[in-house]
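Participant: Sequence first, predicted coordinates after that:
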Amino acid sequence: MARQLLMGVDIGTQSSRVAFIDQRGYVVASASTEQELITPRPGWAEQDPEMWWQNTLQNIRKAMASGDVSGEEVVAIGVAGQMHATVPISTTGELLSHGVLLWCDKRSADLVDRMKAHSDCEIAMRLAANPPVPSWLGFHIQWVKVHQPDIYAKTWKFLPSKDYITYRLTSAVATDYSEASGSFLMDARTKSWSPQLADYLEIDVNKLPDLRPAHEVIGTVTPEAASVTGLLAGTPVVVGAGDMMCMLISSGLSASGRASDITGTASIMAVYVDEPVEDYRLMNLHHAMPGWVPFGIIDSGGGSLSWFVDSICYAQVEEARRTGQNIHAILNPLATAVEPGCEGLLFFPYLLGERSLGTPHARGNFFGITPRTGIGAMVRAIMEGVTFELRRPLEIVEASGNTITEVYTIGGGANSDLWSQIKADIYQKPVHTFRESEGGILGASILAGVGVGIYPDVQTGAAQTQRLDKTFQPNPELAERYHALYELFKDVHDRLQQPFDRLALIP
C-alpha cells in the first residue's frame, strides 16, 4: 500500500527546509539548505525571495530522492515561513525586489515613532491588538512606499515569505490570520484588513492578499511547479502559517490553559487564549487555529548562556575539548551544586536590549556578586534570570483573567533537566519536554493534514504527532523563595530603565 505523506516547507532566516512526514508525525525524508542574510547597513536585514524558491525546489528534489518519495505519495502540502517578510509582486507575478525586508529589519523605526506620536495611536493599538513595532509588515510596506516608490507603485500584492512560496507552487494569492495579525493592518475583532489602520500608515489596502484560515486549501500544485519539483500537478496546498505559530502547534500550544516556553538563542513565552490580551507590554498574534497567542520575547535568552560560555568559561571549554564532553555536561553539575536563588545573585538577560517589556537600550548584567560567586552560581543565575524574565508575560496573561495550568518547553534550553526543573519551580507549574520536536515544519504538515481531512482539526493533529518526554513538577518548598526573588527582579528591572536610557546618550 502506498504511503500517504504530508509535505512541510519551512522558510527560515538561516535555512530553508522540506520534510515528508507520515500521519504519526515521523519524518520519512528531509533536506535543508543554508541561506545568506544580507545586512547592507546597521539595522537592515534582507533576503532574496528567489533564493527561497530555488532552495525549496532543491530541497524537495533532494528529500524525495533520499527517502524514495514519489509524487503520488504526497497528499497535501503546508508552508511555514519567517514572519513579516515583505515580498512585492506585480500583476503578472514578477518579483519586484531581490532584497526584501525581514522580521529583524529595523529601518522603519522612524515610521513607528511617527505612529506612536499620532493622536490616534491608542485607537490604532486597540484595533490591531498590538503596539507599533518595526517588525510588523505594515511598517515595512510603508517604508517601501516612502523610500522605493517605484516598487510600491508597481506592486499588485505584498506577500509574506510562506505566501510567496505558496504562490509559486499554486499561482494562488492569500495569507492567514497569524501573518495578518503581525502587520498592524488587521482589525483584531473582525479578522479583516482595517481601512482605518491602512489609512494611518498611508497604505493601499488593495495591495494586501485575501485572508483565509491557515488550514484551508488555497489551490493545487500547477503543472509548471510539478515539472520542476517532481510533485504531482493537482496536489492540494493549504494557506499555511507563520513559522512561530507552526512551531507552537507542534510544541503543545494547542489547548486553553497551556503556555509554551521556547528557549533558543532568543527565548519566548507564549500563551494560548481565546482573545488578545490588551496589555501593550505584550504582543498578540492570531494562532494558526481559532484563538490568540499573546507573547513576550527575550532576544538574548539562551544566547546569554552562550555568551557566558564563550566569553568567561575558558577553563571549562578547554576541559570539554580535552575530554570530548559537551560543555553543558561540565557546567550543569556546577550549577546544580548551587542553592536555588544563588544566594541572591540575579542575572538580567538584556544583552540585546528589550522589546515591549522595557527599554531597547537595556543591557545584560549580574546583580549581587560577592567573593563567594563562582562559575556554577553564574550559570544557574543566568538560567534563573531568563526564567524570571519569561515569567513576566506569563504573569501578565494570568492577571488578565486567563488561567495557565502547564508549560511545554522546547529549544536548546529544554535539553537541560536542571533548567527545566528551575522553570517548574519559578513558574510553579508542571513543565513538559519532548523526546523530539520537528518544530515549524511539523506544524505546517499538520495544517496540511487538516486541510485534506486526515485530521479533523489542528488539536487532534497535534495530539497524534507529539511525543512527550519528561514532566518536571514544581517544588512547593521553593515557591516563597523564588517569588521573593522574582519580585526583587522586577523591582531592580524597573529601577534600571532610566539609567539604561541615560547610558545610551553618553557618547
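Facilitator: Yep, that arrived.
Participant: Could you use CA atoms for every contact and neighbour count after this?
Facilitator: Fine.
Participant: What is the burial count for residue 498?
Facilitator: 12 (other C-alpha atoms under 10 Å).
Participant: How far off centre is the helix or strand harbouring it?
Facilitator: Assigned by DSSP states H and E, residue 498 belongs to helix 479-505. Relative to its parent chain, helix 479-505 has a centroid offset of 26 Å by C-alpha atoms, centre = their mean, to the nearest Å.
Participant: Alongside the first one, take a look at this:
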Amino acid sequence: MGTGSTKGVLVDAAGVVLASATISHSMSLPRPGWAEVDAEATWWREVCEISNRLVREMPSGSTLAAMCVSGVGPCLVLCDDDLNPLRPAILYGIDTRATVEIRSLTEEFGAHEILERAGTLLSSQAVGPKLEWVRRHEPDVFGRATGWYGSNSYIAAKLTGEYAIDHHTASQCDPLYVTSAFEWNVEWATRICGRLPLPRLVWPHEVVGRVHGDAAAATGVPRGTPVVAGTVDAYAEAFSVGVRNTGDQMLMYGSTMFLVQIIDEYHSDPALWTTAGIDRGSLALAAGTSTAGTMIGWLQSVTGGAPLDELMAEAAAVPAGCEGLMTLPYLAGERTPVFDPMARGLFAGLTLRHGRGHLFRAAYEGIGFGVRQILEMFDDAHTGRRTVAVGGGLRSPIWAQAVSDITGRPQLVAEQGIGASYGDALMAAIGVELVAPETDWAKITHEITPNPDNRALYDELYETWRQLYPATKDLMHALGELGS
C-alpha cells in the first residue's frame, strides 16, 4: 500500500509473477501540514479487492501458501476493539502537524538520550509525537482507542486478529523503541502510549497469524492461510531487489525518494534514521525526501497537464545544469537531512529564456543533489558497495541518469520492477519455509552509469545547491508562517 496506489502480486516459489493488480488512490490534505488516509475505506478495501482478483488468477490445482502486506510508514492508525479506525490514519513524515510535540518530547527526554536509544532524533517521521498530538488535541479519540497500528500491522490485524508490529516499523516509532537492542523502550512508550498496550514484536518475515473466517470472506483468501508480518513499503522494496548485505544501497524513485543502506554495526547520525532491518538482527540506515514524484506531478499540473512523454522530451533537450536554473524540491517541507517542516520549494536563477523543459530538468537535478547529500552521509557509516535503483520513477529517461551523473555512482536495475509487493511475496515464502531464508529473486538486467562529461559541472553546482537552503531558511520560515 503506497502513497499513490495499492499493488498486489501472485508469485510462485521460483519468483515468477503469475498475476498482478493495482488500484490508484490519493491521500487527504485537510489542513496545512496534514496528510491522512482513511485506513478502512482505502487500505483495507483495496487489499480486499486486489486479493479477490489475485485469488481468481491462481492456477488450477494450486494452493495459496502465505500472504504478506507492506505499507507506507511509519503511520499511525488508532482503532477500537473491533479494529474500527477512530480517525483517519496519520501518514509518515509528510504529515508535519506534531511540531510542538516533537519539541516538547525532545525537551522531556533529551535529544542526546533519544539519539542514543532510538538511533534517530524526533522529526515529523516519528510516530511518538503523532501519538502525543492525538492525546493532546483529540483526547476523546485517544481515550476510545484500544490499540495503535502502522499501515501493514493494521491490515495484518484485520486478517488475523493478532496485535503485532514488525521490528523495522517499530524502530521508526521513535522514541518508543531501542534500536540497538531490538526491543521496546518500555519507560518512554508507557509515558506516551499511556494505557494503550504495546504490540507484540515480530520480524517482517515471521508469521503473525492465520486468516480468520470474516477476513477470508472479505478477501477471498482461504481461511487458515498464514499471514507474514510485512513492513514499511520502502524496505519491502529494498528486499525485492536483493538489498540485504552490508553496503547494499537502495534508491527508490517514487512519490518521494527513499534511500536504504544495510550496515554491519550500530551507527547513529542526527541527520539520518537508524532502523532495524528485515532480516533478524539486521540494521540499516535510511533517509527520505518529502517530495520527488509528487513534485513532478505538481509541475505537470501547473504547467498545463501535458503528457509526461512530451514533458520529458522537452527536459531532455535542456543541457545538464539547466543553463543556470536550480531548485530546492522542498514543496512539502523536507525530511532527511534537513528535518524542517517549514522548508519551502525554491527555483533560483530563473530568467525569461527558461522554459517548461528547464523547470522539469531542474526539478530532477534538485532531487539528485538531495540524494548526493544523503549518500555522502551514508558513507560516514559504511561505504556503499552496490546501489540498486527501484520504483516507478525509473520510467523517466532523465531522472535516474541525472542522479548517477550528480552522485558519480552507477545504479543497478533489476528485471522485476514491481517493487514492494514482490518483496512481500518473498517474505511470505521465507516465512512459511517455502524457500530458504537467503533466497534472492532479484535478477540485475542493466546498469545506469554516470556520464563523466557532466561530473565537473555537477560538482560545482552541488556546492552552490548546498548553500541555497541555509541562505534562505529564515525567509522560507517567514513565508511559511504567512501561508499557514
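Facilitator: In hand now; what should we look at? Predicted model only: the values in this text are computed from it and were never measured.
Participant: what's the average distance of the helix holding residue 498 of the first structure to the second structure?
Facilitator: Average distance, helix 479-505 of the first structure versus aligned residues of the second structure after superposition (mean C-alpha distance after the TM-score superposition for the first structure): 2.6 Å.
Participant: How many neighbouring residues does the equivalent of residue 6 of the second structure over in the first structure have?
Facilitator: Under the alignment (TM-score structural alignment), residue 6 of the second structure pairs with residue 16 of the first structure. Using other C-alpha under 10 Å, residue 16 of the first structure has 22 neighbouring residues.
Participant: show me the residues around residue 16 of the first structure that make contact.
Facilitator: 9-10, 32-35, 52, 55-56, 59 (C-alpha atoms under 8 Å, 6 or more residues apart in numbering).
Participant: and the gap between residue 244 of the second structure and residue 154 of the second structure?
Facilitator: 26 Å (C-alpha to C-alpha, to the nearest Å).
Participant: Counting neighbours, go ahead and name the busier of the two.
Facilitator: Higher neighbour count among residue 244 of the second structure and residue 154: residue 154, with 29 against 25, using other C-alpha under 10 Å.
Participant: still on that earlier bit, which of the residues in the helix holding residue 498 of the first structure are buried?
Facilitator: In terms of neighbour count (16 or more other C-alpha atoms under 10 Å), helix 479-505 of the first structure has its buried residues at 482-483, 485-486, 489, 496-497, 500.
Participant: pretty sure residue 423 of the first structure is touching residue 387, no?
Facilitator: Yes: at 6.1 Å, residue 423 of the first structure counts as touching residue 387 under the criterion of C-alpha atoms under 8 Å.
Participant: circling back to that earlier point, tell me the SS of the match of residue 6 of the second structure?
Facilitator: When classified by DSSP: H, G, I helix; E, B strand; the rest coil, residue 16 of the first structure comes out as strand.
Participant: ok, of the contacts of residue 16 of the first structure, which one's closest to residue 357 of the first structure?
Facilitator: Closest approach between those and residue 357 of the first structure, by C-alpha to C-alpha: residue 10, at 29.1 Å.
Participant: Then that closest one would be within a strand, right?
Facilitator: Yes: counting by three-state DSSP, residue 10 of the first structure is found in a strand.
Participant: helix, strand or coil for the closest residue to it other than its chain neighbours?
Facilitator: Leaving aside its sequence neighbours, residue 10 of the first structure sits nearest to residue 80 (C-alpha to C-alpha, 6 or more residues apart in numbering; 4.7 Å). State at residue 80 of the first structure, reduced to three classes by three-state DSSP: strand.
Participant: what does residue 80 of the first structure align to in the second structure?
Facilitator: Per TM-score structural alignment, residue 80 of the first structure is aligned with residue 70.
Participant: what's the neighbour count on its match?
Facilitator: 30.
Participant: Was I right to think it contacts residue 421?
Facilitator: Yes: using C-alpha under 8 Å, residue 70 of the second structure makes contact with residue 421 at a distance of 7.2 Å.
Participant: Between these two, which contacts overlap?
Facilitator: Contact criterion C-alpha under 8 Å, 6+ apart; residues shared by residue 70 of the second structure and residue 421: residue 236.
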